[in-house]
Structure formats: C-alpha cells, structure tokens
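**Q** Show me how the following folds:
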Amino acid sequence: MAGTATTASGGITLSGVSYAVTGREILSNLSLSLTERRIGIIGRNGSGKTTLLRLMAGLIGPTKGRVSVDGIDPADRKAMLPRLGILFQNPDHMILFPTVAEELAFGLRQMGLPEAQARSRALACLLSEGRAHWADAPTASLSQGQKHYLCLLSVLLMQPDTILLDEPFAGLDLPTQSRLSRRLNGLPQRLVTISHDPAAVATADRVLWLDAGRIHADGPPATVLPAFTAEMARVGEADADTDLAG
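**A** Reported below is the predicted structural model:
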C-alpha cells in the first residue's frame, strides 16, 4: 500500500498572517495552530480558502506574518517533501507526465531516489492497489476519478506527515466519492480538508469557518457546521449576489 506514515507529527502554524493583492486584503491577521489529525476549513467561494491553502503549502508567501510547518517555512520545498503533500481540486493541474508509472515515480525522484528504484516503488504501489495494469497507461486516458486517485497515490508514496486537500470530492460521482472518502478516512496522516460543502468535513476533529478572510468560527463540527449551514441558507434566501462588484 502506498505510504507508511504512522502518525501526524508537528503541525501548521500561522502567526499574524495577512495576504493582499494590489492593495486588496484577502486574508486578515490569522493566527492558528493546526495540530489535530482531521481539520476542516469551510467557507463560501471567495472567502479566502484557496489562498489559505496556498499559503500553508508555501506556494505563495504572506504579505504580513509567518507560516510554518513543523517550525519550517513551507517555501522550502525540499524540506516539505516528507512533511507536506497537496491534493488539488483539479488533478490536471498536478499531473505532469505521459504515463502513470512516470507520474508516480516523479515525487520519489525529487526525494533523491535513483530512477530505477523510483520506478520499482511506483510499480509495487500499483500492484498493491490492484492497478498494476495502469503502469504504462497514458495519464490522459484516465477518468477524472482515476486521475484523482493517481494524484493521491503520488502524494502517499512520498509519505508526508500532513496532506492538504482542496475540495477533494468536487466533480466526482457518488461511487467515486465514496471510494475516495474510505481511502482518506483510513490514512494515518493529518488531513486538512478545504471545502464549501459541510458534508466533506463532518467527521473532522476541528472545523474552521472562514468568511471574508477572517475566522468566523472555530470548533467541533457539531457546533460550527449547523451555524454555517443556517447562515448559508439565510444568504441564499436574501439573494445576496445581485450587486455588481465595485
């Protein structure tokens, strides 16, 4: 089976973090310590969720404040390889190589494994997953759900302590969602799931509600999710998207 991490160590820390683009503040003064095994971050589209994920992943830097993963700046990509993995909403934004085995081997090669050893591990992973016949298949021939699974296997082969999930069930049919959910639930890693769907984070240990770049609520799902759902229903009834952006 891909990935043998046995515990989620350390954590993600944000200290007074803000992020702005051309003077427009997207995230404002966030201070968080994310150490739980299952963490959900919810909010409407445009609330800053994806920006927060990109900051935690080190893909962008904060305008103010500091982000760290196990005490290390996530912009240090080499240091992050064993610590942090990312599963983006659109697998086509992640897949780089023409065949499945090449795609799986890439992350291992980044970690310093020789090409032959990386390919051997990739093939062993596919065999353990009952997908040995995928090895030389063109990645472009995979379905959306299969591409999601390939990206997950690529991350798990690198055995990171924490995995960031960006809308992991978006665009997947119900059977594929069910299979992916079972696999994610069984992982030993810390999972930080970012979604607009309360169902995607209902089993989390902790849920943060992000609204207009600030934490609106932070607590157990039984407390945060009913309040979020009620507010989204209220906003929907108010037909709040009629005004043009200034």
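
**Q** Going by C-alpha atoms from here, please, whenever you check contacts or count neighbours.
**A** Noted.

**Q** Distance check, F169 against A233.
**A** 22 Å (CA to CA, to the nearest Å).

**Q** part of a strand, is L210?
**A** Yes. Counting by DSSP: H, G, I helix; E, B strand; the rest coil, L210 falls inside a strand.

**Q** Looking at F169 and A233 now, which is surrounded by more residues?
**A** It is F169, of F169 and A233, that has more neighbours when counted by other CA atoms under 10 Å, with 20 against 11.

**Q** my guess is the more buried one meets P175, correct?
**A** No. Between F169 and P175 there is no contact under CA atoms under 8 Å: 10.8 Å.

**Q** Can you say which helix or strand has the most centrally placed residue in the chain in it?
**A** Nearest to the mean C-alpha position of the chain, by CA atoms, centre = their mean, lies L165 at 1.9 Å. Secondary structure from DSSP states H and E places L165 in strand 162-166.

**Q** same deal with G130?
**A** For G130, there is no enclosing helix or strand under DSSP H and E.

**Q** what's near enough to touch R66?
**A** Neighbouring residues of R66 by CA atoms under 8 Å, 6 or more residues apart in numbering: L14, S15, G16, V17.

**Q** can you check K49 too?
**A** Contact partners of K49, counting by CA under 8 Å, 6+ apart, are I41, I42, G43, I194, S195, L210.

**Q** and if you look at A20?
**A** Counting by CA under 8 Å, 6+ apart, A20 makes contact with I26, L27, T63.

**Q** Next, the second sequence, to be compared with the first:
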Amino acid sequence: MIEVEDVTVSLGGRRVLDSLRLSLPERRIGIVGRNGSGKSTLARAIAGLIVPEAGRVTIGGADMARDRRAALRSVGILFQNPDHQIIFPTVEEELAFGLRQLGRDPAGAAEMLVRFGRADWAGRPVAELSQGQRHLVCLMAVLAMRPRVILFDEPFSGLDIPTTRALRALVAGLEETVIQITHDPAAIDGYDRVVWIDAGTVRADGPPAAVLPAYLAEMEAPDAERLA
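**A** Just a heads-up that it's a prediction; the model follows:
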C-alpha cells in the first residue's frame, strides 16, 4: 500500500503539492495533469527523492524520504530523459550499480541482460545506444533491483512509434505495481485508476472512464477559455 499523507512541497517559493492525500493500492495507476501541476513532484516524493516540508509518503509503513534503503528496495523510477539517469559508461556497470547499493550480488546484472536477450550488451558503451535502447537499460537497471513499485515519468516522450510500442508492451507485462505520469491518455487506457493532479491537489480520481473524458475536454479547450 502506497500512502501519500498530507504531503506539502514548495519549490522556488511556489507551493507545488498542497496537503495531498492519496491511498494507492491498485496495480496500475495513471497520473495526469498539465505542465506544472505537480505530478512529477508527486512521483519524486513517492520515490523518496524529495523530503516534503509537511506530511510523508509511506510504502508498507516505511517513510520513503527518511529511509533511503527502504526507498531503494520499494520504488524504481524512470525519467523522461535516460541521460539524466545513466551514470556509468557501460551497460553492465549501470545495471550492477543499484545491486551494489542494496548489498546484492552484482552478477544479477548479467542475469537481467540474459532475461531481455541483451547479453551482448554487457560491455557495450551506453553512449553507442539509441535513446530507446538507453530507456531499456534504465528499465533493466530498475528491474534488477526488484522494487515493488515502478514509476514512469513520461518515459516514452520523443520516442518513435515502434520503440514506444515495444517499451509499452514490456511495461504491460510487468508484475510490479506501475505508476505512470503522462500527458497521453492512450498510454493509461485500461489502467485500474487515474488521478488528475491540478495545482498541487487532486482534481479528479477514479477509473479511467470516469476521469479521462473531463481531463481531455479541459486540455483540448481553447487557451483563452482554459486561462479565464
């Protein structure tokens, strides 16, 4: 169970999340909202990458911001730009890093490459890979750590259609709980739940069929009408 308990976050003097409260037991959850709504900040708070000024996020009772080891065991996060995430020069080094952080056998990196049919990537320089391939490296690195929750923060933005389809198929087959931050309602069609974040609070929350039509209607309205 993921519990977001009255979480407040301010960045640069602006209130980004405002006493946000959510219980998230579902296996597939989408989070939508316009730019600056607070959805990416929420993802970072769930992953323990931000310490809220008030409130907390817990998974299985562990405070994600204050128990770093529990956060690493519980949550993996993939960002929009894989180059903001990859820090080692070769694929196997990148996959082994998280395992070492958790005190696990780094040989699990090679096992993950075999699982995805990429054993030949072990010593390959990450710089030689395409953007879609680097996204796959990030996903394998997260999966190697065996988290209970995987957060995707607009991970497929800017990718071509075949690469996006391939990565979405991989995500669809994951056993872990998935939370996806997205602007694209099609990416979360069929999910168990959608949370619409607006100005740091919950605008709507429920099944996709109950939330997405209203969200789409507002996003497609003329700019003048939306800003009125």
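
**Q** which of the contacts of K49 of the first structure are also in contact in the second structure?
**A** Among the contacts of K49 of the first structure, the contacts conserved in the second structure (both residues aligned by TM-score structural alignment, their matches' CA atoms under 8 Å) are I41, I42, G43, I194, L210.

**Q** can I get the residues you listed in CSV with secondary structure, neighbour count and distance to R54 of the first structure?
**A** Output for those, formatted as CSV (DSSP: H, G, I helix; E, B strand; the rest coil; neighbours: other CA atoms under 10 Å; distance: CA to CA, whole Å):
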residue, secondary structure, neighbour count, distance to R54 of the first structure
I41, strand, 27, 13
I42, strand, 27, 15
G43, coil, 23, 16
I194, strand, 25, 11
L210, strand, 23, 15
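
**Q** What is the most widely separated pair among those?
**A** In terms of CA to CA, these reach their longest pairwise distance at I194 and L210, which sit 10.1 Å apart.

**Q** Can you check which residues contact both of those two?
**A** Listed contacts common to I194 of the first structure and L210 are I41, I42, K49; contacts here mean CA under 8 Å, 6+ apart.

**Q** Show me what the second one aligns to in the second structure.
**A** With TM-score structural alignment as the criterion, I42 of the first structure lines up with V32 in the second structure.

**Q** so who does that match touch?
**A** K39, I181, T182, H183, P185, V194, V195, W196, I197.

**Q** Now do the helices in the first structure.
**A** Ranges of helices in the first structure, per DSSP state H, are 49-57, 77-80, 100-110, 115-128, 144-157, 174-185, 221-237.

**Q** In CSV: the ones you listed, plus distance to L34 of the first structure.
**A** Output for the helices of the first structure, formatted as CSV (distance: least, CA to CA, whole Å):
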stretch, distance to L34 of the first structure
helix 49-57, 11
helix 77-80, 16
helix 100-110, 25
helix 115-128, 30
helix 144-157, 20
helix 174-185, 18
helix 221-237, 15
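
**Q** out of these, which comes closest to L87 of the first structure?
**A** Nearest to L87 of the first structure, of all the helices of the first structure, is helix 144-157, at 6.6 Å by CA to CA.

**Q** Name the residues of the closest one that come out as buried.
**A** With burial defined by 16 or more other CA atoms under 10 Å, the residues of helix 144-157 of the first structure counted as buried are 144-145, 147-157.

**Q** Stretch 64-78 of the second structure now?
**A** By neighbour count with 16+ other CA under 10 Å, stretch 64-78 of the second structure contains the buried residues M64, A65, R66, A70, A71, L72, R73, S74, V75, G76, I77, L78.

**Q** Quick check: the two most widely separated of those?
**A** Largest separation among these by CA to CA: R66 and L78, giving 20.7 Å.

**Q** Around the equivalent of L187 of the first structure over in the second structure, count how many other residues there are.
**A** Matched to the second structure by TM-score structural alignment, L187 of the first structure sits across from L174. As a burial measure, L174 of the second structure scores 11 neighbours (other CA under 10 Å).
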